[in-house]
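> I need the structure of the sequence given here:
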Amino acid sequence: MTFKELNIIEPILRALEEKEYITPTPIQQQAILPALNNRDILGLAQTGTGKTAAFSLPIIQQLYLNKESGKKREIRALILTPTRELAIQINDCLNEYTQYTGIRHCVIFGGVKQNAQVNELKAGIDILVATPGRLLDLMNQRIISLNSVRHFVLDEADRMLDMGFIHDIKRLLPKLPKEKQTLFFSATMPSAIASLSRSILRNPLKVEVTPTSSVIDTIEQYIYFVEKQEKKDLLINVLKKDKKQSVLVFSRTKHGADKIARILCKAGIGSEAIHGNKSQNARQRALSNFKSRKTRVLIATDIAARGIDVDQLELVINYDLPDVPETYVHRIGRTGRAGNNGTALTFCSKEENAMLKDIQKLTGKNLVVSDFSL
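So this is what the prediction gives:
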């Protein structure tokens, strides 16, 4: 199936073909046509499955076909996302998709001065990408009105819950028109998110891409059984022995991420940490350095990692095992994208054995035990 067969119109097709986006991913194949027909969507898909295009392309097409010349631009589509990094990434995708449509969009998020964002909003936009805090702030200042919104996307709903944004979302929902299309995406479906989805979706079509099937086949997965206090030495040795160019290391805590970065830098391995306590500028700088391969190793917490989209990332290391088994799949899914091979290494201490069992139960696959020794 091609995007043309999904009835995507010529200006969008032209932009997609320039970027060599020819074949839709499974989530796009399932979601685009129903969304073009104004159907509400409940999408279960992790980052990296192509869901940004799955919700963006139908919205852009509908806005393009329903343009009213001479009328002041108002926000007709709102895309709400939990992190600044992910908001910027979505906005970058919109730059590509809207290239020949005349549709205008902008992104707003906290942690930076609002002036430049306000100027873009006042110039008139069709699509707004936003994080909850900055959106509520600008609404309270009467800079933003959502009265004309016809398409509402709630992306990464489970992360909204993790980050404590559910109350903000519940404050926003009454500000949106009742008559609108809602596209709701989440990688996992805890009870609070399931309840929220039922309250805002009308007769939704459920589309699902099972994360285990999308990553397991293309990623080599290895487990290292190691005492907790020996993990740092193992990490240094692995990174010195394995010369892969780009390595993403996951830490369970912000403090742990900073500590790992200090240990690696002391060992002469170029690294930076990225997490929620870093300033927006520091996070963007670290991410930019990693993407340009100026920094070889990036240490991230799970929340900060949503929005890290690096071409040909070769290696992911789970320094700490995640509390939630689905998070393991999200982590290793950063590598092995677009048909490329990838490698994932997991360091497991005795205290983490129960977490390992949950991961292997979810994926239906026993991790290969590495014989690497210190």
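> can we go C-alpha only for contacts and neighbour counts from here?
Noted.
> how long is stretch 167-183 end to end?
19 Å (C-alpha to C-alpha, to the nearest Å).
> Repeat that for stretch 171-190.
By C-alpha to C-alpha, one end of stretch 171-190 lies 20 Å from the other end.
> and Pro204, how many neighbours does it have?
Pro204: 19 surrounding residues under other C-alpha atoms under 10 Å.
> And the residue lying closest to Ile219 once chain neighbours are set aside, how far from Leu235?
Closest residue in space to Ile219, ignoring its immediate chain neighbours: Gly342 at 4.7 Å, by C-alpha to C-alpha, 6 or more residues apart in numbering. From Gly342 across to Leu235, the span is 18 Å (C-alpha to C-alpha).
> Alongside the first, I'd like the structure of this one:
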Amino acid sequence: MTAFEEFGVLPELGKAIEEMDWTLPTDVQAEAIPLILGGGDVLMAAETGSGKTGAFCLPILQIVWETLKDIQEGKTSKVIAQTSSEWTMSFFDRTDALAVTPDGLRCQSRDQQAWHGCRATKGVHTKGNYYYEATVTDEGLCRVGWSTQAARLDLGTDRLGFGFGGTGKKSNAKQFDDYGTAFGKNDVIGCLLSLTNGEIRYTKNGEDLGVAFKLDQSRRLDCYFPAVVLKNAEMSFNFGAQPFKHSPPKDYIAICQAPKEFVKHNVVAAGAAADNKPVNNAPQAIIIEPSRELAEQTCTQITKFKKYLENPTVRELLVVGGVNVKDQINQLSAGIDIVVGTPGRLEDLIQGGYLALTHCRFFVLDEADGLLKAGYGELIERLHRQIPKITSDGRRLQMVVCSATLHAFEVKKMAEKLMHFPTWVDLKGEDAVPETVHHVVVMVDPQKDRQWETLRRHVQTDGVHAKDNIRSGNTTPETLSEAVKILKGEYCIRAIREHNMDRAIIFCRTKLDCDNLERYFKSFGKEFPCVCLHGDRKPAERKSNLEQFKQAKVKFLICTDVAARGIDISGLPFSEFFIFN
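Down below sits the predicted model:
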């Protein structure tokens, strides 16, 4: 029995771990693996290189495989299915306080304080002009219209939902504007979607109210579902199975008559209604990484860990930009169990209906502070809202958040909002620094070190002071600021020579700083072989540069902290923080 097996890890995983020369679990692995295997939400705080990736990949991989094994052996539970092939409102893609009648054609909410929404079981995409009717059957507040699968159920409060409310306001992205007139009990609202012309319009009791929304070209390929949101109200729906009270305008057809090739099923409704059988494009685990390099690294680790997990085979997929999206769509269609990806490409596939969240058992945010710093907080919350909190076989969604700086306010706030009584695995503390890390700070004083006066002729900086009066002997703040920037590159060279650095990662604050330092290093010929890694470099170049550094073909990797976050490079003695003010 391996040391990892003592924590509940499968022997097949233990064998693969042994071959990777992982003799003993790290501290974070020893604490986190049993917690995740036990079904809890976990927050992990530990420095880079502590084994966080293995701490969440191993238990997730094990549970995914065990779930697939249970399905293979018929040990699955069933749920009540919404089996109708007709167009209806979904029993599953709705908020808890919104009721749907058994025929799926009437929705009701009796909550007087909050809005509750629902989407239909099918949607339309690509092209065509479609119509359905919604009738107000009781007094209250309502809003009806169209939304994509990724939109909030609170219709019209984000950019992916388009609603028309009883107050006579149209709504998108929380922008409420006058449109038509108010409506109430017994009024019939016609909802029209033209994917051909890229517009949404409404009718009231047969009267055309004109164009309400124009769809951006980029939004026309999304799949749009009939949607409603209610506050202490009730509405009924007719998708065309029964005669309409008011005929749709010319060139529009009942949505239930949409050609099959332009119809997609609501993946939330379809997934929740089915037996707990795998849906090809609905993975059990979604792992989000802040950079392409870290996503590739995590996916590679999963591939190594699963080496001896057979019958069934766990299928993983890397979802990042810079790769042909059609290849990723084809792999999703063929069947995927674990998806590792970056936020942008994940969002594209989810919005397009190619990646479903209906069977997601694990939602993992690796390097969470990096994701939030990059502005993905809203996306994370939106994806979390779409994932059913209880899977179709009755298991609760587990969330794992990892970061080297878990005590950041933004991370704590997000964890409190999204996670379910998480357990902290905190091996860092608020201000802890590993004993193996030694800090050296070098002060740069351009008034004492005048070398900048000669260096400035061939050292390029960020150009902030390009129009200022920078000259030798000048002591203005602008001159001294520029002088410091000029000297930092030289001080970096001095540090490398002083400590005989044969390999080092050099972090710069900005992408421009990276480019300038790379240019300065190369001005010394072959003495300081280096490559650059940041978000403006093309994916192929970033991958090649990282591999060159890992294989010691170059000595120095110059990068931003976001681009190089969490990268696993063994045997690295030095790193420098080359920070420009």
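> So which of Gly342 and Leu235 of the first structure has more stuff around it?
Per other C-alpha under 10 Å, whichever of Gly342 of the first structure and Leu235 has more neighbours is Gly342, with 22 against 19.
> Test my guess that the more buried one contacts Tyr222.
No: here Gly342 of the first structure does not reach Tyr222: they are 11.4 Å apart, not a contact under C-alpha atoms under 8 Å.
> overlap in contacts of these two?
Applying C-alpha atoms under 8 Å, 6 or more residues apart in numbering, one finds that no residue jointly contacts Gly342 of the first structure and Tyr222.
> and the one helix or strand Ile329 of the second structure maps to, which stretch of the first structure?
Using DSSP states H and E, Ile329 of the second structure falls within helix 325-334. Aligning helix 325-334 of the second structure against the first structure (TM-score structural alignment) gives residues 114-123.
> who touches Glu518 of the second structure in this structure?
By C-alpha under 8 Å, 6+ apart, the residues touching Glu518 of the second structure are Cys530, Val531, Cys532, Ile558.
> Distance check, the last one against Asp513 of the second structure.
Counting by C-alpha to C-alpha, the separation of Ile558 of the second structure from Asp513 of the second structure is 9 Å.
> go on, the third one?
Relative to Asp513 of the second structure, Cys532 of the second structure is positioned 11 Å away (C-alpha to C-alpha).
> all strands for the first structure, in order.
Assigned by DSSP state E, the strands in the first structure fall at 41-44, 77-80, 105-108, 127-130, 151-154, 181-186, 205-208, 219-225, 247-250, 271-274, 297-300, 315-318, 342-348, 368-369.
> Need those in CSV (columns: distance to Asp358 of the first structure).
Putting those into CSV (distance: least, C-alpha to C-alpha, whole Å) gives the following:
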stretch, distance to Asp358 of the first structure
strand 41-44, 20
strand 77-80, 31
strand 105-108, 38
strand 127-130, 34
strand 151-154, 28
strand 181-186, 20
strand 205-208, 21
strand 219-225, 14
strand 247-250, 18
strand 271-274, 27
strand 297-300, 22
strand 315-318, 15
strand 342-348, 13
strand 368-369, 16
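> Which of the ones you listed sits closest to Leu196 of the first structure?
Set against Leu196 of the first structure and scored by C-alpha to C-alpha, the strands of the first structure come closest in strand 181-186, at 9.8 Å.
> Counterpart of Glu314 of the first structure over in the second structure?
Using TM-score structural alignment, Glu314 of the first structure pairs with Pro573 in the second structure.
> Correct me if wrong: its match contacts Ile505.
No: contact criterion C-alpha under 8 Å: Pro573 of the second structure and Ile505 do not qualify, at 9.2 Å.
> neighbour-wise, which of these two wins?
Set Pro573 of the second structure next to Ile505 and count neighbours by other C-alpha under 10 Å: Ile505 wins out with 21 against 11.
> Wait, Ala54 of the first structure touches Pro34, no?
No: assessed by C-alpha under 8 Å, Ala54 of the first structure is found out of contact with Pro34, at 10.4 Å.
> And the two? Which one has more around it.
Remark: of Ala54 of the first structure and Pro34, Ala54 carries more neighbours, 23 against 16, as counted by other C-alpha under 10 Å.
> Distance check, the residue located most distally from the centre of the first structure against Cys106 of the first structure.
Relative to the centre of the first structure, and counting by C-alpha atoms, centre = their mean, the farthest-placed residue is Gly70 at 35.8 Å. Distance check for Gly70 of the first structure against Cys106 of the first structure: by C-alpha to C-alpha, it reads 20 Å.
> what do you get for Glu85 of the first structure?
14 Å.
> same thing with Ser213 of the first structure?
34 Å.
> Relative to the first structure, which residues correspond to the one helix or strand Leu192 of the second structure maps to?
Assigned by DSSP H and E, Leu192 of the second structure belongs to strand 188-194. Strand 188-194 of the second structure lines up with nothing in the first structure when matched by TM-score structural alignment.
> For that strand, what is the distance to the chain centroid?
Counting by C-alpha atoms, centre = their mean, to the nearest Å, strand 188-194 of the second structure is centred 33 Å from the centre of its parent chain.
> How about it, which residues are buried there?
Val188, Ile189, Gly190, Cys191, Leu192, Leu193, Ser194 (16 or more other C-alpha atoms under 10 Å).
> Name the nearest of those relative to Thr454 of the second structure.
So of those, ranked by how close each gets to Thr454 of the second structure (C-alpha to C-alpha), first place is Ser194, at 65.7 Å.
> What sits closest to the corresponding residue of the first structure for Phe421 of the second structure if chain neighbours are left out?
Using TM-score structural alignment, the partner of Phe421 of the second structure in the first structure is Asn203. Leaving aside its sequence neighbours, Asn203 of the first structure sits nearest to Asp40 (C-alpha to C-alpha, 6+ apart; 6.8 Å).
> how much space is there between that neighbour and Pro204 of the first structure?
For Asp40 of the first structure, the distance to Pro204 of the first structure (C-alpha to C-alpha) stands at 5 Å.
> try Ala267 of the first structure
For Ala267 of the first structure, the distance to Pro204 of the first structure (C-alpha to C-alpha) stands at 52 Å.
> For the lengthiest strand in the second structure, buried residues please.
Across the second structure, the longest stretch assigned as strand under DSSP E is strand 129-138. The neighbour-count check on strand 129-138 of the second structure (16+ other C-alpha under 10 Å) flags Asn129, Tyr130, Tyr131, Tyr132, Glu133, Ala134, Thr135, Val136, Thr137 as buried.
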